[in-house]
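Chemist: Okay, predicted coordinates and the sequence, questions at the end:
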Amino acid sequence: MNSWNAMILGFAMHGEAERVFEHFGRMVNEEKLLPNSITFVGVLSACNHRGLVDEGSRYFDIMVNEYKVEPVLQHFGCLIDLLARNGQIDKALDIVSSMPMKPDAVIWRSLLDASYKQSEGLDLSEMAKQIMAADKSESSGVYVLLSRVYASANRWNEVGLVRKMMTDKGVSKEPGCSSIEINGIVHEFFAGDTTHPQTKEIYQFLDVIEERLKLAGYVPDFSQAPLIDEADDGKERSLRLHSERLAIAFGLLNSTPDAPIRVFKNLRVCRDCHNFTKLISQVFNVEIIMRDRLRFHCFKNGSCSCMDFW
């Protein structure tokens, strides 16, 4: 059973929903094994990664009604995130209000993130209170996300309040760090890094990249730099210093033309860098594989394997 669950979870992590469904069917029909709670975490995660609302809802019902597996917070979280990401925020909120346990900070952040991406007119202030109450870790992630939501809604006064709240509580933003391996050597870049021996070449090449991407239609998303208290030029400079951009530029400078670029990042890739990387893969005809905090992304020909669900 553990081996089947491991395979299902592995395929789910890579967004291979079809293979998850295939292995689930083989496990149940050929091996006559009963799926357990962990199995359905994998299946629902796969549906979530691919935005498969109908399939996710169906497997949730199968879990409860056919296999009598009692849903836990992870199962509800997958379904809520799936619905919210696909524009069904009202349904997601209905589940939040009806499930037998209190939602955690992860669920509230999922709803907040979905409302931000879809510009939904939700009560952000109330949702922010719920997140703050549920998240006892005082991590910077929730503050950064909240500031981005307010910035995307042009609520700059609230962005300032979030910044002040972080200062008052002594919360600092976790620095982004991306690594890339070239010729057996791992190179690590932090946001705004200037310590690498090729720093000058990297930043000069970033200028070239940005110029070519803007010709292809790239427009910076300033809501991704809400904690930068500057005009748009300053926010654009902040975006270009994100660690994955430095790693990708370094990779393009030092890899053969047909070699894929592999980057590992400690944080979730932001929306602007995700769009930026998709365009790089198209304009420079290169495959870029990125592992962020949430999942693998394979950028190729201007699109991403996550299908913009991450």
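Modeler: All right, it came through fine. Worth saying up front: this structure is predicted, and the values here are computed from it rather than measured. Numbering: from 1, shown residues only.
Chemist: contacts and neighbour counts: CA atoms only from here.
Modeler: Fine.
Chemist: For S125, the count of nearby residues, please.
Modeler: 12 (other Cα atoms under 10 Å).
Chemist: what does F205 give?
Modeler: By other Cα under 10 Å, neighbour count at F205 equals 17.
Chemist: Just give me the neighbour total for the closest residue to it other than its chain neighbours.
Modeler: Closest residue to F205 apart from its sequence neighbours, by Cα to Cα, 6 or more residues apart in numbering: A249 at 6.6 Å. Residues near A249, counting by other Cα under 10 Å, number 21.
Chemist: Return the list of helices and strands in contact with the helix or strand where A249 lies.
Modeler: Assigned by DSSP states H and E, A249 belongs to helix 243-254. For helix 243-254, the packing partners by 3 or more Cα pairs under 8 Å, 6 or more residues apart in numbering; DSSP states H and E come out as strand 177-182, strand 185-190, helix 199-215, strand 261-265.
Chemist: Mind putting those into JSON lines with distance to S305?
Modeler: Listed next are those as JSON lines, based on distance: least, Cα to Cα, whole Å:
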{"stretch": "strand 177-182", "distance to S305": "20"}
{"stretch": "strand 185-190", "distance to S305": "24"}
{"stretch": "helix 199-215", "distance to S305": "20"}
{"stretch": "strand 261-265", "distance to S305": "14"}
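Chemist: among the ones you listed, which is the most enclosed?
Modeler: Mean neighbour count (mean count of other Cα atoms under 10 Å) peaks for strand 261-265 among those, with a mean of 22.
Chemist: that older thread, next, the angle helix 199-215 makes with the helix holding A249.
Modeler: Relative orientation of helix 243-254 and helix 199-215, computed by axes from the mean of the first three to the mean of the last three Cα atoms, to 10 degrees: 100 degrees.
Chemist: take the one below as the second:
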Amino acid sequence: MPCSAQVTGLLRQMMSRGLRPDQYALGSALRECSAQRHLLSGQQVHGLVVKSRFDANAFVVAGLVDVYSKCRMVAEATRLFDAVPPPDRDGNRVLWTVMVAGRAQNGDPVGAVRLFCDMRSAGVSPNQFTFPTVLAACAAAPGAVQGFGAQVHGCVVRGGFEGNAYVRSSLVDMYGKWGDLAAARKILETGECDYDIGNDAVAWNSLLAGCGRGGRGKEAVALFVQMRRCGVDADEFTYPSVLNSLASMGSAADGRAIHCSIVKSGYGEAYVHIGNTLVDMYAKCGDLQCARKMFDQMLSRDVVTWTSLLTGCARHGLHEVGLQLFGEMRAAGVESDYVLAAGILSCCAELPALALGRQLHAANLRRGFDSFVSVGNAQVTMYAKAGCVEDARRVFDVMRERDAITWTALIVGYAQNGRGRESLRLYGHMVESGARPDYVTFIGVLFACSHAGLEEEGKRHLESMETVYGVTPGPEHYACMVDLLGRSGKLREAAELLDRPGFEPDAAVWKALLGACRVHGEAGGLAERAAEALYQASPRDAVPYVLLANAYSSAGRWDDARSVRNLMRSRGVRKEAGWSWIEVGREVHRFQAAGRGHPRAAEIYAKVEEMLERIRAEGGYVVDAWWALHGQAAELAHHSEKLAVAMGLLSLPEGAAIRVFKNLRICGDCHRALKLVAKVYGRQVVIRDANCFHHFGVEGNCSCGDFW
């Protein structure tokens, strides 16, 4: 039985014996209800207050206001506060303080500040309990009341409360949350105090948390070291702050040192929030083995524990492990929250696992998680990365609130799915809405310009990045522009773009240039320059060898093409194995080029032969041998995407779209063959390769416009 229920029972016994409760008994009962946040018991005591005619007593009403505020019934708390006659109300500092606290604790910091102003206007002087409350409100809304917070600081000094440890800790916290760490540190390190604030862990913790929020990880670590040198003992709130800072820095080595300190201090596995922060720190630093070990050692776990490990897996590309972890969590009976819902959707997006993503979408609707912007963003991304841009648009349209990530997810989704003009129209709507495009937004915009062949518009957007929005173009943006100019055959202009002062092309940029050379049969110095830069940047990467060999083949320089392939073999460079995935029902089938490990391999190979025979007879297909790595046309017949499409034709219902996901770029022979397969079989075939989506329609065309 809760203590608050026991209190109401004692009041009943008291009244049954003929004893009438006074304001002190009622105040004690209300304090217990407030501490337990037990609304029903508080309402019962409220009824007794009314019957006993203490409802106008400012001391008792202060207790009622506190109960209703703690139980998140601010309207009722305000009604009671307003009902107290002004002479009684204005003479009661406790009543004003609990009302200010109620507003601040219930997400209305501006309302708390206004009430504090009314309190001062009524001539009520704040004390050491009022100031921490109003300072917390100022900390929660820096944009709205930052100047007012500085005025409250002045009131603290004039009132002589700057020496109170609680008030000074609140000042440190306020300036820390504003990002003014110099002011916070000055308060911590200077001035007289009721006791030495340098030994107050609360104030140090506030400053540590401020450093973490401000992205000043190194400063937070230095502050932690200074704190320990000053003889201040770290507590259960110190460690999470410093671990969060180390996580943002990616410093696993320092994190292990702090972990040792935690164990020595006795704040081990029993403290769930510290364990959660350790799991999160290791996961963000990429040490998923230590994160899992810490996870397994924890005596108890909550949804935050699971979320920390799962999002760590998603962040570092272990999407299948993330889905397995989600299954373990469900088996353990742990209910997900909106943060985990967004994390698991990102795993579905990257694999992708469309069927599971749809189920999660339905679950999010049932549980109301779709109202969170992060979940909506993840759902838009999941559908876009599965090639279902219509579904992505429907999710986007019903979102009540959108941010820059929402717009960017759909802009990039449209661009990658070959709908460049729609992507650019959406970008226009984004700018009109007041949302500010960021670095990733412009990758989508320029990708859209590239795939739509809008050269002048692409140049205009590249220029506007820095001049209008203050976003410095990066390698990804230049790669899009090289791709755009390459589509138009303007290879020299694309090369000049790479010679801009202060810009250092990366592998993606050089690959874009080399790919454009391959398409246009430019096998001269430009292609060789790009290939050489790639040899230096990624000596074990087979892509530049393959692209240069293909460029030579396209130009009819067969001896040079053979020389490049021989060079590749002599250097021990191996082409990355091609894999393709297709989801049938609830099962994902994986295929490797020429692989025969699938249980239905015989059926699948027979279907491939049927496909090739039909597209030869009905579509005029002729194998394009120069895409073969070893010059053997036969090896092209059993590329992984052809095997996956054959599996789709065998297993999916008539008329269902065949969706295949590939780890490499689709080769030209498969691209031409699958266009004809879609036409001959009357089926939509969607291939997501390493660069973009290829939507092969029943008319025999592709969304990429045959340039990828």
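Modeler: It's in. Treat the numbers as computed from the prediction; the structure is a model and nothing was measured.
Chemist: Quantitatively, what TM-score do the chains reach?
Modeler: The TM-score (TM-score structural alignment, normalised by the length of the first structure) is 0.89; 302 aligned residues with a Cα RMSD of 2.0 Å.
Chemist: does the residue nearest to F205 of the first structure really touch I202, like I thought?
Modeler: Yes - applying Cα atoms under 8 Å as the test, A249 of the first structure and I202 come out as touching, 5.9 Å apart.
Chemist: one step back: what range in the second structure does the helix holding A249 of the first structure sit on?
Modeler: Helix 243-254 of the first structure lines up with residues 640-651 of the second structure when matched by TM-score structural alignment.
Chemist: Report the mean deviation for the matching stretch after fitting onto the first structure.
Modeler: Mean deviation of stretch 640-651 of the second structure relative to the first structure after superposition (mean Cα distance after the TM-score superposition for the first structure): 1.2 Å.
Chemist: and that stretch, which residues are buried?
Modeler: Buried residues in stretch 640-651 of the second structure, counted by 16 or more other Cα atoms under 10 Å: 640-649.
Chemist: Throw those residues into a markdown table and include distance to L188 of the second structure, thanks.
Modeler: What follows is these, written out as a markdown table (distance: Cα to Cα, whole Å):
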| residue | distance to L188 of the second structure |
| --- | --- |
| S640 | 64 |
| E641 | 63 |
| K642 | 67 |
| L643 | 67 |
| A644 | 64 |
| V645 | 66 |
| A646 | 69 |
| M647 | 67 |
| G648 | 66 |
| L649 | 70 |
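Chemist: Just give me the closest of the residues you listed to R436 of the second structure.
Modeler: E641 (38.9 Å; Cα to Cα).
Chemist: What residues does that closest one make contact with?
Modeler: 579-580, 591, 593, 660, 662, 666, 670 (Cα atoms under 8 Å, 6 or more residues apart in numbering).
Chemist: quick one, what contacts the closest residue to A392 of the second structure other than its chain neighbours?
Modeler: Leaving out its chain neighbours, the residue that sits closest to A392 of the second structure by Cα to Cα, 6+ apart is V380, at 4.5 Å. Counting by Cα under 8 Å, 6+ apart, V380 of the second structure touches 391-393, 395-396, 406, 409-410.
Chemist: Inside helices: which ones of those residues?
Modeler: 391-393, 395-396, 406, 409-410 (DSSP state H).
Chemist: Narrow these to those that are buried.
Modeler: Looks like those have 391-393, 395-396, 406, 409-410 buried, using 16+ other Cα under 10 Å.
Chemist: circling back: looking at the helices and strands packed on helix 243-254 of the first structure, which is closest to A134 of the first structure?
Modeler: strand 261-265 (26.1 Å).
Chemist: Tell me which other helices or strands the closest one touches.
Modeler: By 3+ Cα pairs under 8 Å, 6+ apart, strand 261-265 of the first structure packs against strand 177-182, helix 243-254, strand 288-291.
Chemist: will you turn those into JSON lines that also has distance to D81 of the first structure?
Modeler: Shown next, in JSON lines, are these (distance: least, Cα to Cα, whole Å):
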{"stretch": "strand 177-182", "distance to D81 of the first structure": "26"}
{"stretch": "helix 243-254", "distance to D81 of the first structure": "26"}
{"stretch": "strand 288-291", "distance to D81 of the first structure": "20"}
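Chemist: Of all these, which one comes closest to L111 of the first structure?
Modeler: Shortest separation from L111 of the first structure across those is recorded for strand 288-291, at 23.0 Å, computed as Cα to Cα.
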